[in-house]
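> sequence-free structure coming up:
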C-alpha cells in the first residue's frame, strides 16, 4: 500500500453550503484511512464518491479526465473542486499509476492517438478508438496497468460485460501484490473482491461496511431470487 489516508482541511473550507461541501459525506470527512490494497467507494449517484476519487487523482498528479502523470491534454472543466482542501498521507509516496474516468475515456483515447508513437503497445496494439468500449478498457487494464503503482478507477464496469468484470477482478488480484486500487463502483461483481475495504458514502458520514451490507448486493440478490414478485410490485401502477 502507498496511500494511507486522506484528510479534509476544515480550516480552509470557504462554505459548507456550496459544492462539494454541501454533500454530507464530504462535509463530514475527517481523516479517512485506507487499510487494504483494494478499496471500494460505494453510494448513490451524487453521494460524493467520484468527487473524492477525482480529488485523490488530482493530488496524485494524474489528469482528472483520465491518465497518468505524463498525460497532459486539454479538456473543458478538467479540474477538481475538492483537491485544494485535502491532504494525502503516503508511505511511501509513489508517482506511478493511473486514473480511469469512464465518462471521459473518449478524451483520453483521443489524446493517446495524438501522442503514441509506439504502435499502441500499452493499449493492445491498436488505437483505443478502433476497439469496442469493453475491449479498450480491458486492454488498458492488461497492458498499461503492469507496473507497481496506485490505480484509481471511476466506474470501470461502465464498459464491461459481467464476464469482463470477472476478468478485471483477476487483473486486480494479479497486480495487488505490488499495487493499490481505489475504485468507485456500482457493480456487485467487483464489490465481491475478497478482503477488500468497502467505504459507503450513503448517509451522513463515510463508513466501512461489509459486502452483504451494500445496497448493490442486497438489491441484486433480491431481484435474482424474487424477480417476478419484484417486477409485479414495480409495475403495479401501470396495471391499474
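Nice, I can see it. This one's a predicted model, so the numbers in the text were calculated from it and none came from an experiment.
> going forward, measure contacts and count neighbours with C-alpha atoms only.
OK.
> Where do the strands of this protein begin and end?
Counting by DSSP state E, the chain has strands at residues 3-8, 31-33, 38-42, 86-90, 97-101, 150-154, 180-184, 197-200, 207-209.
> Dump the ones you listed into TSV; add mean neighbour count and distance to residue 191 as well.
Output for the strands of the chain, formatted as TSV (neighbours: other C-alpha atoms under 10 Å; distance: least, C-alpha to C-alpha, whole Å):
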stretch	mean neighbour count	distance to residue 191
strand 3-8	18	20
strand 31-33	14	19
strand 38-42	24	7
strand 86-90	17	24
strand 97-101	26	17
strand 150-154	25	13
strand 180-184	24	9
strand 197-200	23	8
strand 207-209	14	11
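> In this structure, spot the helix with the most residues.
The longest helix of the chain (DSSP state H) is helix 162-175.
> Give the other helices and strands that it contacts.
helix 133-139 (3 or more C-alpha pairs under 8 Å, 6 or more residues apart in numbering; DSSP states H and E).
> can you do 10 Å?
helix 133-139, strand 180-184 (3 or more C-alpha pairs under 10 Å, 6 or more residues apart in numbering; DSSP states H and E).
> Take this one as well and set it beside the first:
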C-alpha cells in the first residue's frame, strides 16, 4: 500500500486563537510559542532537541490527543500514578488521514515501569482470554532488564497497521539494540505503520524515510540528520575526542 495513503496522522496544528496566554507554560516554550502547523512524514517523524525545549511535553500532548494514556501503553490503558502532564493536548488539533490504525502504543522510557506494573495488575484479576503479558512476549516485564523489557515490547506488542509514539526509546537500549530497532521500525513501516519519535540518538534518527523536527530556543524547524546538534557533537567527539576532552577537562 502507498504509505501516503496509509498515513494515520498527517499533521499537528496549534489552535493559537484558543491559547489563554503565551506567557504561561507550556506555551512560553519557544518551540510551542512558534508552532503553527507541522506536516508529518507518512512513515517516521522525529522530534529532537536539547533537554528542556519541550520534546516530551509536545510528544505527550500528541499522544493524549490521540487517546493514549499520558504514562504510556495502548489505547485501553487508563491507569494513573501521577498527574503531571500539561494542558497542551487541549490546544492541539490532530489532522488525521483517511484510514484509521488497527493498533497503537505510546512507549515512554520514564514511565515504562508503571506500564509494566499495570500489566501485572490487570493479569492478576480474573478475566477470560489470554493474559495481557502474552502479547508482550509472555515474560513479566519486571523480570527482565529495562532494555530487554523495552525491546520485548517493541518486538512483540507492536503488531503493524498502527500508530506508534516513542519517547526517548534509546534510554534503555544499547547501540546494537538501537540498530535492531531501526530494522524493526522498517518492518513495521512496511506493514503500514507510522511512528512519531522523540529521541536524542543519532543512530535512531538516521532512519531514511523520515522527517526531523528540531526544537530549540529558535522555535521548531525541519532539519537534516547531519545538521542536528546531536549529530554534530557526536561527530566532533569521534573525529577528535582527545581535543574535545582536553578542552572539557582543563583545570
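All right, it came through fine. Being a predicted model, the structure only gives us computed values, none of them experimental.
> picking that back up, may I see the strands of the first structure organised as CSV, with distance to residue 239 of the first structure added?
Output for these, formatted as CSV (distance: least, C-alpha to C-alpha, whole Å):
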stretch, distance to residue 239 of the first structure
strand 3-8, 50
strand 31-33, 48
strand 38-42, 34
strand 86-90, 51
strand 97-101, 40
strand 150-154, 38
strand 180-184, 37
strand 197-200, 36
strand 207-209, 38
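> Nearest approach to residue 137 of the first structure belongs to which of the ones you listed?
When the strands of the first structure are compared by C-alpha to C-alpha, strand 97-101 sits nearest residue 137 of the first structure, at 9.1 Å.
> so where in the second structure does that closest one end up aligned?
Following TM-score structural alignment, the aligned partner range for strand 97-101 of the first structure in the second structure is 104-108.
> Which residue ranges of the second structure form helices?
30-33, 55-65, 112-124, 146-152, 175-189, 229-239, 241-248.
> Of all those, which one comes closest to residue 159 of the second structure?
Across the helices of the second structure (criterion: C-alpha to C-alpha), the nearest stretch is helix 175-189, sitting at 7.7 Å.
> how big's the offset between the closest one and the first structure?
Here the mean offset of helix 175-189 of the second structure against the first structure after fitting is 0.5 Å, by mean C-alpha distance after the TM-score superposition for the first structure.
> out of the strands of the first structure, nearest to residue 131 of the first structure?
strand 97-101 (16.8 Å).
> Return the mean post-superposition distance for that closest one against the second structure.
On superposition with the second structure, the mean distance recorded for strand 97-101 of the first structure (mean C-alpha distance after the TM-score superposition for the first structure) is 0.8 Å.
> any idea of the angle the longest helix of the first structure forms with strand 150-154?
Going by axes from the mean of the first three to the mean of the last three C-alpha atoms, to 10 degrees, helix 162-175 of the first structure is angled at 160 degrees with respect to strand 150-154.
> how about helix 162-175 of the first structure, aligned to which bit of the second structure?
Going by TM-score structural alignment: helix 162-175 of the first structure matches residues 175-188.
> hmm, back to that, kindly reformat the helices and strands packed on helix 162-175 of the first structure as CSV containing distance to residue 99 of the first structure.
CSV is the format used below for those (distance: least, C-alpha to C-alpha, whole Å):
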stretch, distance to residue 99 of the first structure
helix 133-139, 12
strand 180-184, 10
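> between those, which one is nearest to residue 192 of the first structure?
strand 180-184 (12.5 Å).
> residues contacting the residue nearest in space to the middle of the first structure?
Of all residues in the first structure, the one closest to the mean position by C-alpha atoms, centre = their mean is residue 154, 2.7 Å from it. Listed by C-alpha atoms under 10 Å, 6 or more residues apart in numbering, the contact partners of residue 154 of the first structure are 40-41, 49-51, 53-54, 66, 99-103, 182-186.
> one more time with 6 Å, if that's ok
With contact set as C-alpha atoms under 6 Å, 6 or more residues apart in numbering, residue 154 of the first structure has these partners: 100-101, 183-184.
> Kindly report the same for residue 68 of the first structure.
Per C-alpha under 6 Å, 6+ apart, neighbours of residue 68 of the first structure: 62, 97-98.
> ok, the contacts of residue 154 of the first structure vs residue 146 of the first structure, which is closest?
residue 100 (14.7 Å).
> Now do that closest one against residue 231 of the first structure, distance only.
Residue 100 of the first structure is 34 Å from residue 231 of the first structure, where distance means C-alpha to C-alpha, to the nearest Å.
> Next: residue 124 of the first structure.
If you measure residue 124 of the first structure against residue 231 of the first structure using C-alpha to C-alpha, the figure is 41 Å.
> hmm, who's touching stretch 25-41 of the first structure?
1, 4-8, 21, 49, 180-184, 196-199, 201, 204-206.
> Try it again at 8 Å.
Contacts with stretch 25-41 of the first structure, where a contact means C-alpha atoms under 8 Å, 6 or more residues apart in numbering, come from 1, 3-8, 16, 20-21, 47-49, 52, 176, 179-185, 191, 195-206.
> Now the terminal residues of that stretch, how far apart.
One end of stretch 25-41 of the first structure sits 11 Å from the other (C-alpha to C-alpha).
> how distant is it from the center of its chain?
Relative to its parent chain, stretch 25-41 of the first structure has a centroid offset of 13 Å by C-alpha atoms, centre = their mean, to the nearest Å.
> what do you get for stretch 237-244 of the second structure?
For stretch 237-244 of the second structure, the separation from the chain centroid amounts to 30 Å (computed by C-alpha atoms, centre = their mean).
> and that stretch, which residues are buried?
Counting neighbours by 16 or more other C-alpha atoms under 10 Å, one finds that stretch 237-244 of the second structure has no buried residues.
> In the first structure, what range does that stretch match?
Counting by TM-score structural alignment, stretch 237-244 of the second structure corresponds to 223-230 in the first structure.
> Residue 133 of the first structure is nearest to which of the strands of the first structure?
Across the strands of the first structure, the minimum distance to residue 133 of the first structure, taken as C-alpha to C-alpha, is reached by strand 97-101, at 12.9 Å.
> Which strands or helices does the closest one pack on?
strand 150-154.
> so how far does the strand it packs on sit from its counterpart in the second structure?
Here the mean offset of strand 150-154 of the first structure against the second structure after fitting is 0.4 Å, by mean C-alpha distance after the TM-score superposition for the first structure.
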